[in-house]
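Engineer: Sequence first, predicted coordinates after that:
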Amino acid sequence: MQLKWLEWAKQIQAISQNGLAYSKDIYDLERFQQLRDLSIEIMREYADVESEQIRALFANETGYATPKVDVRGVVFRENKILLVKERLDGAWALPGGWGDIGLSPKEVVVKEVWEESGFEVEAVRLLGVIDKKFHNHPPSPFHVYKFFILCNIIGGVAKEGMETMQVAFFDEENLPELSTERNTEEQVKMLFNYLRNPGLDVFCD
């Protein structure tokens, strides 16, 4: 669940980002920059990450601060779920990634599943939208909404991508080590519940 220090750091970062985007007074801009620096120091102190790495992340964020969107494809075959092994951490995740400007969530998920698994899919329906802070993910500098979209395979074959090193289907009782930055065991099991009960309403935090 969300750590209090992380929540405070994100709120300070959002306030400073909004202030830097809309303030005109040079003294206010200086104060908002000081707030941004403070949020960086909090992250560095507790997350064991170099200040320059955090500063680079935050410096790329301009304009009004809003949550990021992570879109994940939910693909079942023979009562097993499609997962890809991530090159970054060697653990398994639902295929997906950040939402792209100019693409709808369905278009993003179709693209991501193809690039990461080799399967052509059609996006069928939204299963859930979660706020990452309510779930057991590791600390992240960003506030993230995660979209889970059910997809059907219409072509292609299992094939690793630039960011993935293996593609496989798993049943609910034999899940591999999951990439908890991307998805948790609780979330994957929730998705299996949709497989058993397709009439369930969309889950939303």
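Structural biologist: Cool, the structure landed.

Engineer: drop to CA atoms for contacts and neighbour counts, all remaining ones
Structural biologist: Noted.

Engineer: Okay, and Val121 sits in which element?
Structural biologist: strand 119-131 (DSSP states H and E).

Engineer: helices or strands up against that strand?
Structural biologist: Applying 3 or more Cα pairs under 8 Å, 6 or more residues apart in numbering; DSSP states H and E, we find strand 119-131 packed against helix 105-117, strand 144-156, strand 203-204.

Engineer: what's in contact with the last one?
Structural biologist: Read that as strand 203-204. Strand 203-204 is contacted from outside by 127-130, using Cα atoms under 8 Å, 6 or more residues apart in numbering.

Engineer: How about the first one?
Structural biologist: Where contact means Cα under 8 Å, 6+ apart, the residues beyond helix 105-117 that reach it are 71-73, 84, 95-97, 99-100, 119-123, 149, 157-164, 167.

Engineer: top helix in the chain by residue count?
Structural biologist: helix 26-47 (DSSP state H).

Engineer: Which strands or helices does that helix pack on?
Structural biologist: Packed next to helix 26-47, using 3+ Cα pairs under 8 Å, 6+ apart, are helix 4-22, helix 51-59.

Engineer: Can you give me the buried ones in the last one?
Structural biologist: Yep, that's helix 51-59 we're talking about. 51, 54-55, 58 (16 or more other Cα atoms under 10 Å).

Engineer: Below is structure B, check it against A:
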Amino acid sequence: MENSWLANAKKLQAIAETGLVYAEDKYDIERYSEISDIALKLLSDLGNTSVDVITGLISEGKKGYITPKVDVRGAVFQDNKVLLVQEKSDGLWTLPGGFADVGLSPAENIEKEIFEEAGIAVTVPYLYAVRHKAKGEYTPDILDFYKLFFLCKAQGEGELKAGLETMGAEYFSLDNLPALSRGRTVESDIHNAWRFHSNVNQKTYFD
């Protein structure tokens, strides 16, 4: 779980940016701008990186009312093993997925991500968890995320193959998982998927 300094700095920055969208009085605009600058400096100090880098990350979702970004992940099981992909960015493993794209439903997004990252077609029968990244065991993040986890079913006998952003795709037993890319997936995401796979009558987990 992220510390309170990071959580509060992110909230402060979101309030400031939302205020700038709706403020009309020049003094309010000046105050919100100052608050935004303070929040960016706090995030820069906490992330041990430059204000310019933080500003670039924040600017991706800066227009309008500030809301969490959406990350979709899919769990596919075969012979009691789970499908993981190896990220080129850090060499670590994760459930396939990524940012949700505009114009696609959540299910369509994860179908696309799994095909692009692992080379197989899937159907998406169940949503098994909705998590707030800041409240989980994930690597802390400057941005705020909701993470949607789907239980998926492979179609046909497609051969696994890495995509443009991945360097590997393999099935792993749950008691022998590789090093995980913990900003994307943690062990409990995989074990929650297995519990749901074993009993789809259980309720979807959410924070």
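Structural biologist: Nice, thanks for sending it over. Keep in mind that what you see is a predicted model, and the values were worked out from it rather than measured.

Engineer: that older thread, have a look at how far, on average, the longest helix of the first structure is from the second structure.
Structural biologist: Taken over the aligned residues, the distance from helix 26-47 of the first structure to the second structure averages 1.2 Å (mean Cα distance after the TM-score superposition for the first structure).

Engineer: Mind listing what's buried along that helix?
Structural biologist: Neighbour counts over helix 26-47 of the first structure (16+ other Cα under 10 Å) mark 29, 32-33, 35-44 as buried.

Engineer: Filter the contacts of helix 105-117 of the first structure down to the buried ones and hand me the PyMOL line.
Structural biologist: Command for PyMOL that selects the buried part of the contacts of helix 105-117 of the first structure, burial taken from 16+ other Cα under 10 Å:
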select buried, resi 71+72+73+84+95+96+97+99+119+120+121+122+123+149+158+159+160+161+164+167
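
Engineer: for Phe147 of the first structure, what are its contacts?
Structural biologist: Contacts of Phe147 of the first structure by Cα under 8 Å, 6+ apart are 69-72, 126-130.

Engineer: now it: how far from Lys132 of the first structure?
Structural biologist: 10 Å (Cα to Cα, to the nearest Å).

Engineer: got it, and Lys111 of the first structure?
Structural biologist: Going from Lys111 of the first structure to Lys132 of the first structure by Cα to Cα gives 23 Å.

Engineer: quick one: what helix or strand has the residue most central in space within the second structure in it?
Structural biologist: What sits nearest the mean C-alpha location of the second structure, by Cα atoms, centre = their mean, is Asp71, with 3.6 Å. Using DSSP H and E, Asp71 of the second structure sits in strand 69-78.

Engineer: what's the mean deviation for the very next helix or strand once past that strand versus the first structure?
Structural biologist: Note on strand 69-78 of the second structure: by DSSP H and E, the next helix or strand toward the C-terminus is strand 81-87. Taking mean Cα distance after the TM-score superposition for the first structure, the mean distance separating strand 81-87 of the second structure from the aligned residues in the first structure is 0.3 Å.

Engineer: Other residues contacting strand 81-87 of the second structure?
Structural biologist: 75-77, 92-96, 117-118, 162, 165-174, 181, 190.

Engineer: mind listing which of these are in strands?
Structural biologist: 75-77, 93-94, 166-173 (DSSP state E).

Engineer: returning to what we had before: contacts for the strand holding Asp71 of the second structure, please.
Structural biologist: If you take Cα under 8 Å, 6+ apart as the criterion, strand 69-78 of the second structure is touched by 61, 82-83, 95-100, 106, 109-110, 114, 143-154, 171, 190, 193.
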